[in-house]
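Undergrad: Please work out how this folds:
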Amino acid sequence: MTAAFALSLLSLAVWCGLLCGRAGFWRVRKPAPAPAPAAWPEVVAIVPARNEADVIGRCVAGVLGQQYPGKLSLVVVDDHSHDGTAQIAASAAAGTPRSGALTVVPARDLPAGWSGKVWAQSEGLAAAGHVAPGAAYVWLTDADIWHGPGVLAGLVARAVQERRDLVSLMVRLRCASPWERLIVPAFVFFFAKLYPFERVRDPRSKVAAAAGGCMLASRAALSRIGGFAAIRGELIDDCSLAAKIKPGGPISLDLADDSVSLRPYDDWRSLWDMIARSAYTQLRYSPLLLAGTVVAMTLTYLAPPLLALAGGARQWPAWLAWAAMTLVYLPMLREYRQPRWLAPLLPLTALFYLCATLDSARRYWLRRGGQWKGRSQAPVRS
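TA: Sure thing, here's the model as predicted:
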């Protein structure tokens, strides 16, 4: 047996393991709507916003335009914006049925040891204690997300019926530009492989994850973990929050239909920066985990097409591995309404992600990690 053939067999074995051992992560399954509760609890929404003038108006209109039968308030935390974010938010609220439900609060200066977004969320939660002291749920969303009118009612109904402390939706990312079509569906695919949604929902599993664009958390659960101070320094705040909440109560994560990201990624650089901002954080700033990721990505995604094209029919295990990854990627492409011919190109997309991950480590070593809105938020390398 040649080394190349042995590598082909190993790649095929990896894909057999993924197909059998990752809870069907590639399947696109959306739960049926939950029945309406007997009484609709009060909800307060919190939106951290830092220089979001181009999107905050649509976000506020979406939140305050909810067809929610219960009481709903919105706290927008203006995190030292200098582009008129607060004024645009107020103007947008004035044109909604809940024009008086908006409160804009300025964030205090960022304390040492806190990441910017988590501090803004903490400031919003503190303000919510005055604005909506009776709210049973806190709806956490981002300034660049628009929610359709029925989203909140669906979240609350599920949380009440299934008694979940955290219900999250991975919003639909924009998939319009050529680069978005190549990269975005793979982003969701890789996320689901890392955090299989079925295991997130399973209270017996330790897998915990959430998507920060849309999270409904019970106020009791937030109080139980000590509020946002429990995740004060985290850059991947959504999954960190889920990991804190799940040991005390069940959580869920699903794909959204009517919650949409407004953030455009029209060129490769913006997508690269999105990945590089937190990829090395996901690896806990570990050179060993980085090396393992390089080996794993190479074996899983890069080796099959390289060996198949170089070896022809003799490398049949590599062809089977490539076919497997192509087939399991198709459901996510269908979810994002993208053509099937993109599926065999998944190895190229994986190479893009791998290179951006390496760049994420380089930025950390150069003390430029976690760049967002003018802040470098990754911990300083010792």
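Undergrad: can we go C-alpha only for contacts and neighbour counts from here?
TA: Will do.
Undergrad: Counting residues, name the longest strand you see in this structure.
TA: strand 251-261 (DSSP state E).
Undergrad: distance between it and the chain's centre?
TA: Relative to the chain's own centre, strand 251-261 is displaced by 10 Å; criterion: Cα atoms, centre = their mean, to the nearest Å.
Undergrad: Would you mind listing the buried residues in that strand?
TA: Within strand 251-261, the residues scored as buried using 16 or more other Cα atoms under 10 Å are 251, 252, 253, 254, 255, 256, 259, 260, 261.
Undergrad: How about stretch 236-249?
TA: For stretch 236-249, burial by neighbour count (16+ other Cα under 10 Å) applies to 236, 237, 238, 239, 240, 241, 242, 243, 244, 245, 246.
Undergrad: Can I get the residues you listed in a markdown table including secondary structure?
TA: Shown next, in a markdown table, are the buried residues of stretch 236-249 (DSSP: H, G, I helix; E, B strand; the rest coil):
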| residue | secondary structure |
| --- | --- |
| 236 | coil |
| 237 | helix |
| 238 | helix |
| 239 | helix |
| 240 | helix |
| 241 | helix |
| 242 | helix |
| 243 | helix |
| 244 | helix |
| 245 | helix |
| 246 | helix |
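Undergrad: Those residues into JSON lines, with extra columns for distance to residue 142?
TA: Converted to JSON lines, the buried residues of stretch 236-249 look like this (distance: Cα to Cα, whole Å):
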{"residue": "236", "distance to residue 142": "14"}
{"residue": "237", "distance to residue 142": "12"}
{"residue": "238", "distance to residue 142": "11"}
{"residue": "239", "distance to residue 142": "15"}
{"residue": "240", "distance to residue 142": "16"}
{"residue": "241", "distance to residue 142": "15"}
{"residue": "242", "distance to residue 142": "17"}
{"residue": "243", "distance to residue 142": "20"}
{"residue": "244", "distance to residue 142": "20"}
{"residue": "245", "distance to residue 142": "20"}
{"residue": "246", "distance to residue 142": "22"}
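Undergrad: circling back: toward the C-terminus, what is the element adjacent to the longest strand of the chain?
TA: Using DSSP states H and E, the next helix or strand after strand 251-261 towards the C-terminus is helix 268-276.
Undergrad: Can you list the neighbours in contact with that following helix?
TA: The contact list for helix 268-276, computed with Cα atoms under 8 Å, 6 or more residues apart in numbering, reads 179-180, 183, 265, 352-353, 356-361, 370.
Undergrad: which residues in the stretch 151-300 of the chain form strands?
TA: Ranges of strands in the stretch 151-300 of the chain, per DSSP state E, counting those that start in this stretch, are 166-172, 214-218, 251-261.
Undergrad: Look at residue 121 and give its secondary structure.
TA: Quick answer, by three-state DSSP: residue 121 is helix.
Undergrad: Another sequence for comparison is provided below:
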Amino acid sequence: MTVLLWICVASLLAWLWLLLCQGFFWRTDVRLPPAKEPARWPSVAVVVPARDEAEMLPASLTSLLAQDYPGRAEIFLVDDNSTDGTGELARELHRTTGGLPLTVSTPGEPPEGWTGKLWAVQHGMALARTGGPGYLLLTDADIAHEPDSLRRLVASAEGGGYDLVSVMARLRARSAWERLIVPAFVYFFAKLYPFRRVGRKGSRTAAAAGGCVLLRTEAARRAGVPEAIRHAVIDDVALAGAVKRTGGHIWLGLAERVESVRPYPRLGDLWRMVARSAYAQLRHNPLLLVGTVFGLALVYLAPPAGLFAGWAAGDGATAAVAGAAWLLMTLTYLPMLRYYRQSPWFAPLLPVIALLYLAMTVDSAVRHYRGRGAAWKGRTYPKPVPDAAPEHR
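TA: Coordinates of the predicted model:
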């Protein structure tokens, strides 16, 4: 057997394992579980950290103001030192549209050791707790909710006894680059954190989607969040890990009625979105980076390379094994493309997309070692906090 054939056999075995043993990550049927509405609706405080989000608020904030929730609910929008009039626009939207009560506040610059978003969340949660809410809805300023979103989240949490319920908002996929890259982003995330394992008691897998997290207030207190994760760049995964480590029952799935309104029309926009946190996902560990590069090459790049090389050399065995691995890869991607209403013809392009993500990950590491680290809206977090706990996996 040639070296290339051995590599393709390893890739095929890897895909067989991923298909059957990685929590069925490729399936997209993990959706918000239906639940009977509670006899008494708990109060909810909605915390929205917002930094220079004036462009997003007309769609996102108005959708929160219009929530049809039977219990008491109020919104705390934390204007994180915006320069585009985010706070003023939020107040104006509330004056003109009405809806749920809205409080707009500004926390000031984050202290050393805090990311800007988590400092804003800390400030919003402190304001919210004065009203003694049963739940906190942590949602980003670029996320739009259907009118029954909060109602369904709370019903599912109450019915399932969950301390944290999170849905991964359907990201925008309209431009050519969004259609190519966005579905794969969710596909790769689900492979790292299979949703079925996240929701299973006793499983160590913990993750959430930061755009929409319903968190029981008592679970937040028990886990000491957000202070316990104040350093985290990938704050949603860190939040879920903190809740699960302290005995919380969590759930994560794909959204049906929650969408991101933030556009990423160009490759550079998507590149920055991925690169700002990719190396943090690897815990800034160069050995993990090397392993990730080799792993992505074996799993995603070896099958097409083996197929074309085997075909050109007349090596039928190599071409067949490589083709089988590529076929399995393609089939696992089809459900996510259907969820995003994209053409199935994107599925065979997954090796190309994976190559782009590999380059983004390497670039993320280069940025880190050049001192630019995780940069977002004028703030840079070049190094992890020394006393930070590792992200939960």
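Undergrad: and for the longest strand of structure 1, what span of structure 2 is it aligned with?
TA: Using TM-score structural alignment, the residues of structure 2 aligned to strand 251-261 of structure 1 are 250-260.
Undergrad: I'd like the buried residues of strand 251-261 of structure 1 as TSV, with distance to residue 213 of structure 1 appended.
TA: Formatted as TSV, the buried residues of strand 251-261 of structure 1 follow (distance: Cα to Cα, whole Å):
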residue	distance to residue 213 of structure 1
251	16
252	14
253	12
254	12
255	11
256	10
259	8
260	9
261	8
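Undergrad: Taking the residues you listed, tell me the two that lie furthest apart.
TA: Largest separation among those by Cα to Cα: 251 and 261, giving 22.3 Å.
Undergrad: So which residues of the stretch 1-150 of structure 2 form helices?
TA: Using DSSP state H, counting those that start in this stretch, the helices of the stretch 1-150 of structure 2 run over 3-21, 57-65, 86-97, 116-129, 149-160.
Undergrad: so which of these comes closest to residue 228 of structure 2?
TA: When those are compared (using Cα to Cα), the closest one is helix 116-129, at 10.3 Å.
Undergrad: which of the residues in that closest one are buried?
TA: Buried residues in helix 116-129 of structure 2, counted by 16+ other Cα under 10 Å: 116, 117, 118, 119, 120, 121, 122, 123, 124, 125, 127, 128.
Undergrad: Could you list the residues in contact with that helix?
TA: Contacts of helix 116-129 of structure 2 (Cα under 8 Å, 6+ apart): 45, 47-49, 76-80, 107, 109-111, 136, 138, 226-227, 230, 235, 379.
Undergrad: what stretch of structure 1 does it fall on?
TA: With TM-score structural alignment as the criterion, helix 116-129 of structure 2 aligns to 116-129.
Undergrad: mean deviation of the matching stretch from structure 2?
TA: Stretch 116-129 of structure 1, aligned to structure 2 and superposed, deviates on average by 0.8 Å (mean Cα distance after the TM-score superposition for structure 1).
Undergrad: Buried by neighbour count: which residues of stretch 18-26 of structure 2 qualify?
TA: Under 16+ other Cα under 10 Å, the buried positions of stretch 18-26 of structure 2 are 18, 19, 22, 23, 24, 25, 26.
Undergrad: mind putting those residues in JSON lines, distance to residue 57 of structure 2 included?
TA: Below are the buried residues of stretch 18-26 of structure 2 laid out as JSON lines (distance: Cα to Cα, whole Å):
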{"residue": "18", "distance to residue 57 of structure 2": "40"}
{"residue": "19", "distance to residue 57 of structure 2": "40"}
{"residue": "22", "distance to residue 57 of structure 2": "38"}
{"residue": "23", "distance to residue 57 of structure 2": "36"}
{"residue": "24", "distance to residue 57 of structure 2": "36"}
{"residue": "25", "distance to residue 57 of structure 2": "33"}
{"residue": "26", "distance to residue 57 of structure 2": "33"}
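Undergrad: Tell me the residue in structure 1 aligned with residue 185 of structure 2.
TA: Using TM-score structural alignment, residue 185 of structure 2 lines up with residue 187 in structure 1.
Undergrad: For burial, what's the neighbour tally of that match?
TA: 18 (other Cα atoms under 10 Å).
Undergrad: name the helices or strands packed onto the longest helix seen in structure 2?
TA: Counting residues, the longest helix in structure 2 under DSSP state H turns out to be helix 316-339. Applying 3 or more Cα pairs under 8 Å, 6 or more residues apart in numbering; DSSP states H and E, we find helix 316-339 of structure 2 packed against helix 3-21, helix 176-192, helix 302-313, helix 350-369.
Undergrad: Which neighbouring elements make contact with whichever helix or strand comes after the longest one?
TA: Pointing back at helix 350-369 of structure 2 there. Following helix 350-369 of structure 2 in sequence order, the next helix or strand is strand 374-376 (DSSP H and E). Under the contact criterion of 3+ Cα pairs under 8 Å, 6+ apart, strand 374-376 of structure 2 touches helix 267-281, helix 350-369, strand 379-381.
Undergrad: What range does strand 374-376 of structure 2 cover in structure 1?
TA: Aligned by TM-score structural alignment, strand 374-376 of structure 2 falls on residues 370-372 of structure 1.
Undergrad: re the thing from before, would you turn the contacts of helix 268-276 of structure 1 into JSON lines with distance to residue 331 of structure 1 and neighbour count?
TA: Below are these laid out as JSON lines (distance: Cα to Cα, whole Å; neighbours: other Cα atoms under 10 Å):
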{"residue": "179", "distance to residue 331 of structure 1": "19", "neighbour count": "17"}
{"residue": "180", "distance to residue 331 of structure 1": "17", "neighbour count": "21"}
{"residue": "183", "distance to residue 331 of structure 1": "15", "neighbour count": "21"}
{"residue": "265", "distance to residue 331 of structure 1": "22", "neighbour count": "21"}
{"residue": "352", "distance to residue 331 of structure 1": "21", "neighbour count": "17"}
{"residue": "353", "distance to residue 331 of structure 1": "20", "neighbour count": "22"}
{"residue": "356", "distance to residue 331 of structure 1": "25", "neighbour count": "23"}
{"residue": "357", "distance to residue 331 of structure 1": "25", "neighbour count": "26"}
{"residue": "358", "distance to residue 331 of structure 1": "28", "neighbour count": "18"}
{"residue": "359", "distance to residue 331 of structure 1": "30", "neighbour count": "20"}
{"residue": "360", "distance to residue 331 of structure 1": "29", "neighbour count": "26"}
{"residue": "361", "distance to residue 331 of structure 1": "31", "neighbour count": "25"}
{"residue": "370", "distance to residue 331 of structure 1": "31", "neighbour count": "26"}
